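Undergrad: attaching a predicted model along with its sequence, questions to come.
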Amino acid sequence: MKNKPPYALSSVDNALVLLHLLRDQGQLGVTEAAEALGVVRSTAHRLLSMLVYRDFAIRDESHKYRPGPSLFVSAVEHRPTSELTRIMLPHMHALRDRSDESVQLSIRSGRWTRFIATVECTQYLRVGDRRGTVLPARAASGGRALLAELADQQLRDLYYVGEEADAAPDDEARLSQGEWNALAHSLALIRMKGYAVSLPDTEPGVRAVSVALHNEIGDAVGALSIAGPTSRMNSGTIEKLGADLLAVAQRATTGLSGYRET
């Protein structure tokens, strides 16, 4: 038997119970959540909203809450990401100071990308701390930069295309032939330019540019991104930031010489 801690935080405990319910039941309404926790609807709604904010839940068109990507995307795929963060933080601070935009570090986990570190800029209108946020790899700039590192067969192992899409385990794995062609074309352009840009509708009002980070033997171990409001991220700015990111990624290779995917 596990005993409740003597100074238990009821709000934290309630949020964790909701995570269990989402995982086990597959969906949850506000009324159902309130009854399960013994709280009023407004409290249940606030708790569920925070789970949505941190990607542990999503709210569908029927206003039901379902498990979000943070519940089924492996946290770090057994990689020592604290070491990757330690190595890259000085580069991230320098990038932030030069660009006056927020800098992000991310890794790819299958069809998803997860942010593991942020250095925020000081501008009033800025991209905030995204640590823990999970986005589809084919939409986020960091995910796209890392997908561009894969061979065609590796990509096909990730996504189900055309008739195969009926067997896809989740919506993110399911691509039409047209979507596959568009993805393949965009990844070819990323390989040519060396940097990736997020799709326009990935995060409303935000645009990001990213490059893949490599260790000394050429393995892609993460992605480095600069993100800002679309009002400041025009094509000229993106090209300049992309060149700066490529230079930083090249310099960081030496520091990443001991870093491996495990």
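TA: Everything's here; your move. Worth saying up front: this structure is predicted, and the values here are computed from it rather than measured. Residues are numbered from 1 along each chain as shown.
Undergrad: please make it C-alpha for all contacts and neighbour counts, starting now.
TA: Noted.
Undergrad: gap between residue 216 and residue 116?
TA: 22 Å (C-alpha to C-alpha, to the nearest Å).
Undergrad: compare those two (neighbour count), which wins?
TA: residue 116 (22 against 16; other C-alpha atoms under 10 Å).
Undergrad: secondary structure class for that one?
TA: Classification of residue 116 using DSSP: H, G, I helix; E, B strand; the rest coil returns strand.
Undergrad: what of residue 259?
TA: What three-state DSSP gives for residue 259 is coil.
Undergrad: what's the local residue count around it?
TA: Using other C-alpha under 10 Å: residue 259 sits among 20 other residues.
Undergrad: how about the contacts made by the closest residue to it other than its chain neighbours?
TA: Distances taken as C-alpha to C-alpha, 6 or more residues apart in numbering put residue 215 closest to residue 259, at 6.5 Å, once the chain neighbours are dropped. Residue 215 is in contact with 221, 253-260, counting by C-alpha atoms under 8 Å, 6 or more residues apart in numbering.
Undergrad: ok, 6 Å please
TA: Contact partners of residue 215, counting by C-alpha atoms under 6 Å, 6 or more residues apart in numbering, are 253, 256-257.
Undergrad: got it, and residue 141?
TA: Contacts of residue 141 by C-alpha under 6 Å, 6+ apart are 196-198, 209-210.
Undergrad: change it to 8 Å
TA: Contacts of residue 141 by C-alpha under 8 Å, 6+ apart are 196-199, 208-210, 225.
Undergrad: now residue 84
TA: 256, 259 are the contacts of residue 84 under C-alpha under 8 Å, 6+ apart.
Undergrad: on the three-state scheme, it is what?
TA: Quick answer, by three-state DSSP: residue 84 is helix.
Undergrad: okay, buried residues for the biggest helix by length in the chain please.
TA: Determined from DSSP state H, the single longest helix within the chain is helix 235-255. Within helix 235-255, the residues scored as buried using 16 or more other C-alpha atoms under 10 Å are 238-239, 241-243, 245-246, 248-249, 252-253.
Undergrad: so the residue nearest to residue 259 versus residue 232, what's the distance?
TA: Counting by C-alpha to C-alpha, the separation of residue 215 from residue 232 is 32 Å.
Undergrad: same check, this time on residue 207
TA: Residue 207 sits 9 Å away from residue 232, going by C-alpha to C-alpha.
Undergrad: just want to know which of those two has more residues nearby.
TA: More neighbours surround residue 207 than the other of residue 207 and residue 232, with 25 against 14 (other C-alpha under 10 Å).
Undergrad: what about that one, which helix or strand?
TA: Assigned by DSSP states H and E, residue 207 belongs to strand 206-214.
Undergrad: repeat for residue 187
TA: Going by DSSP H and E, residue 187 is part of helix 177-193.
Undergrad: and residue 16, by the same measure?
TA: Going by DSSP H and E, residue 16 is in helix 10-25.
Undergrad: what helices and strands are in contact with that helix?
TA: With contacts taken as 3 or more C-alpha pairs under 8 Å, 6 or more residues apart in numbering; DSSP states H and E, helix 10-25 sits against helix 30-37, helix 41-53, strand 65-67.
Undergrad: before we go on, here's another structure to hold up against the first:
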Amino acid sequence: MSEQRVQPRYPIESVGNALVALDLLRLKPSIRVTDLADRLSVARSTAQRLMSSLVSHGLAIADDAGQGYAAGATLLRLGALALDRLTVREVAHPSLVSLARVTGETCELAVLDGAEVLLVDVVEGTHTLRVVDPVGSRAPAHLTAVGKAMLASLPVADLERLLVEEDLEVRMLRSIGTRAELVEQLVRVRADGYASAQMELGDDYVGVAAPVLGPCGGIVAGVTVALPVVRATEDFAATIGPMVAAAGREIGRRLADSLAE
């Protein structure tokens, strides 16, 4: 008997079509089911099933208007990995050095890894008393300035997917304890363009952070300034925040330029 290749149940070449959809999500802020159906030459119902499958895996989310789909948290994380963390680190490092020189404080680069932040680069400050965090350190995102800066850049649906439980881990008296409290604080983070953490993970340091967005607008990393609490003035976040936000935008521009080369 000659060997026959088993064909998929649905004649839509699911994997290939899913890859086309993912590429469109990478290139466009939002795609409509009708546009995807036209691109794939399939029925609208087929395209709808495909997008529903991507949503179930966190690769896409329905946009706020309900008219189309945007990249989901899983796709954004895969995109960040595709950019290569070493590449992001290399591009961001000069900005960290410059920020550390201006502020005199330790500057760090982190990526979002699930509901945690992962530290990928550190430039120590110039003060004798300074924050020292080793590369590779992890912490709950909601307890750090850089984590909050990156979480604020995610759609609410993706945030809820990452933080399933309403109750969050608490380590200090100032720690955010619920998802509702976090969501409320992230509204302010989006308005300010930077986030702060005040003795929420530890009682001896504070931080100010901003997101680094990729060419398609997805979160790639976050940059933060960490300083001892004894040196933090009452308005430390308002003073340092705009500088950190500018550094985040600069890293994003340099990353886009490096990818375009």
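TA: Everything's here; your move. Only a predicted model underlies this, so the values are computations on that prediction, with no experimental measurement involved.
Undergrad: so which bit of the second structure is the helix holding residue 16 of the first structure matched to?
TA: The aligned range for helix 10-25 of the first structure in the second structure is empty, by TM-score structural alignment.
Undergrad: buried set for that helix?
TA: For helix 10-25 of the first structure, burial by neighbour count (16+ other C-alpha under 10 Å) applies to 14-15, 18-19, 21-23.
Undergrad: and of those residues, the nearest to residue 158 of the first structure?
TA: Nearest to residue 158 of the first structure out of the buried residues of helix 10-25 of the first structure is residue 23 (C-alpha to C-alpha; 23.2 Å).
Undergrad: which residue lines up with residue 85 of the first structure in the second structure?
TA: Under the alignment by TM-score structural alignment, residue 85 of the first structure pairs with residue 89 in the second structure.
Undergrad: which residues does the closest residue in space to that match that isn't next to it in sequence contact?
TA: Closest residue to residue 89 of the second structure apart from its sequence neighbours, by C-alpha to C-alpha, 6+ apart: residue 121 at 6.5 Å. By C-alpha under 8 Å, 6+ apart, residue 121 of the second structure lies in contact with 89, 93, 108-110, 135.
Undergrad: kindly reformat the helices and strands packed on helix 10-25 of the first structure as TSV containing distance to residue 140 of the first structure and mean neighbour count.
TA: Output for these, formatted as TSV (distance: least, C-alpha to C-alpha, whole Å; neighbours: other C-alpha atoms under 10 Å):
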stretch	distance to residue 140 of the first structure	mean neighbour count
helix 30-37	30	17
helix 41-53	17	18
strand 65-67	20	23
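Undergrad: what is the aligned counterpart of residue 133 of the first structure in the second structure?
TA: Using TM-score structural alignment, residue 133 of the first structure pairs with residue 137 in the second structure.
Undergrad: and that match, how many neighbours?
TA: The tally of other residues near residue 137 of the second structure (other C-alpha under 10 Å) stands at 13.
Undergrad: and the residue nearest to residue 259 of the first structure, how far is that from residue 143 of the first structure?
TA: From residue 215 of the first structure to residue 143 of the first structure the distance is 17 Å (C-alpha to C-alpha).
Undergrad: ok, residue 258 of the first structure next?
TA: Residue 258 of the first structure is 23 Å from residue 143 of the first structure, by C-alpha to C-alpha.
Undergrad: more neighbours: which of the two?
TA: Just comparing residue 258 of the first structure and residue 143: by other C-alpha under 10 Å the higher neighbour count belongs to residue 143, 30 against 12.
Undergrad: which position in the second structure aligns with that one?
TA: Residue 143 of the first structure maps onto residue 147 in the second structure, by TM-score structural alignment.
Undergrad: can you tell me the SS state at that match?
TA: helix.
Undergrad: test my guess that it contacts residue 118.
TA: No. Look at residue 147 of the second structure against residue 118 with C-alpha atoms under 8 Å: they stay out of range, at 9.3 Å.
Undergrad: next, show the common contact partners of the two.
TA: Joint contacts of residue 147 of the second structure and residue 118 (C-alpha under 8 Å, 6+ apart) are residue 112.
Undergrad: the second structure: matching residues for stretch 37-45 of the first structure?
TA: Going by TM-score structural alignment, stretch 37-45 of the first structure lines up with nothing in the second structure.
Undergrad: ends of that stretch, how far apart?
TA: Counting by C-alpha to C-alpha, the terminal residues of stretch 37-45 of the first structure are separated by 12 Å.
Undergrad: can you pull out the strands in the stretch 51-200 of the first structure?
TA: Here the stretch 51-200 of the first structure has its strands, by DSSP state E, counting those that start in this stretch, at 57-59, 65-67, 102-109, 112-119, 134-136, 160-161, 174-175, 196-197.
Undergrad: the third one - contacts with which helices or strands?
TA: What it means is strand 102-109 of the first structure. Contacts defined by 3+ C-alpha pairs under 8 Å, 6+ apart place strand 102-109 of the first structure against helix 81-99, strand 112-119, helix 141-147, strand 220-229.
Undergrad: what residues does residue 190 of the first structure make contact with?
TA: Listed by C-alpha under 8 Å, 6+ apart, the contact set of residue 190 of the first structure reads 144-145, 148, 196.
Undergrad: the second structure: which residue goes with that one?
TA: Aligned by TM-score structural alignment, residue 190 of the first structure pairs with residue 189 of the second structure.
Undergrad: relative to residue 248 of the second structure, how far out is its match?
TA: Noted for residue 189 of the second structure: a distance of 14 Å to residue 248 of the second structure, by C-alpha to C-alpha.
Undergrad: try residue 38 of the second structure
TA: According to C-alpha to C-alpha, residue 38 of the second structure and residue 248 of the second structure sit 38 Å apart.
Undergrad: the longest helix of the first structure vs the second structure, average distance?
TA: Comparison of helix 235-255 of the first structure with the second structure after fitting gives an average deviation of 1.6 Å (mean C-alpha distance after the TM-score superposition for the first structure).
Undergrad: name the residue closest to the centre of the second structure, please.
TA: In the second structure, the residue lying closest to the centroid (C-alpha atoms, centre = their mean) is residue 219, at 3.5 Å.
Undergrad: pretty sure it contacts residue 213?
TA: Yes. Counting by C-alpha under 8 Å, residue 219 of the second structure touches residue 213, with 4.6 Å between them.
Undergrad: chain center to stretch 129-138 of the second structure: distance?
TA: Mean C-alpha position of stretch 129-138 of the second structure versus that of the full chain (C-alpha atoms, centre = their mean, to the nearest Å) differs by 20 Å.
Undergrad: and the contacts of it?
TA: With C-alpha under 8 Å, 6+ apart as the test, stretch 129-138 of the second structure has contacts from 105-106, 116-122, 124-125, 205, 226-228.
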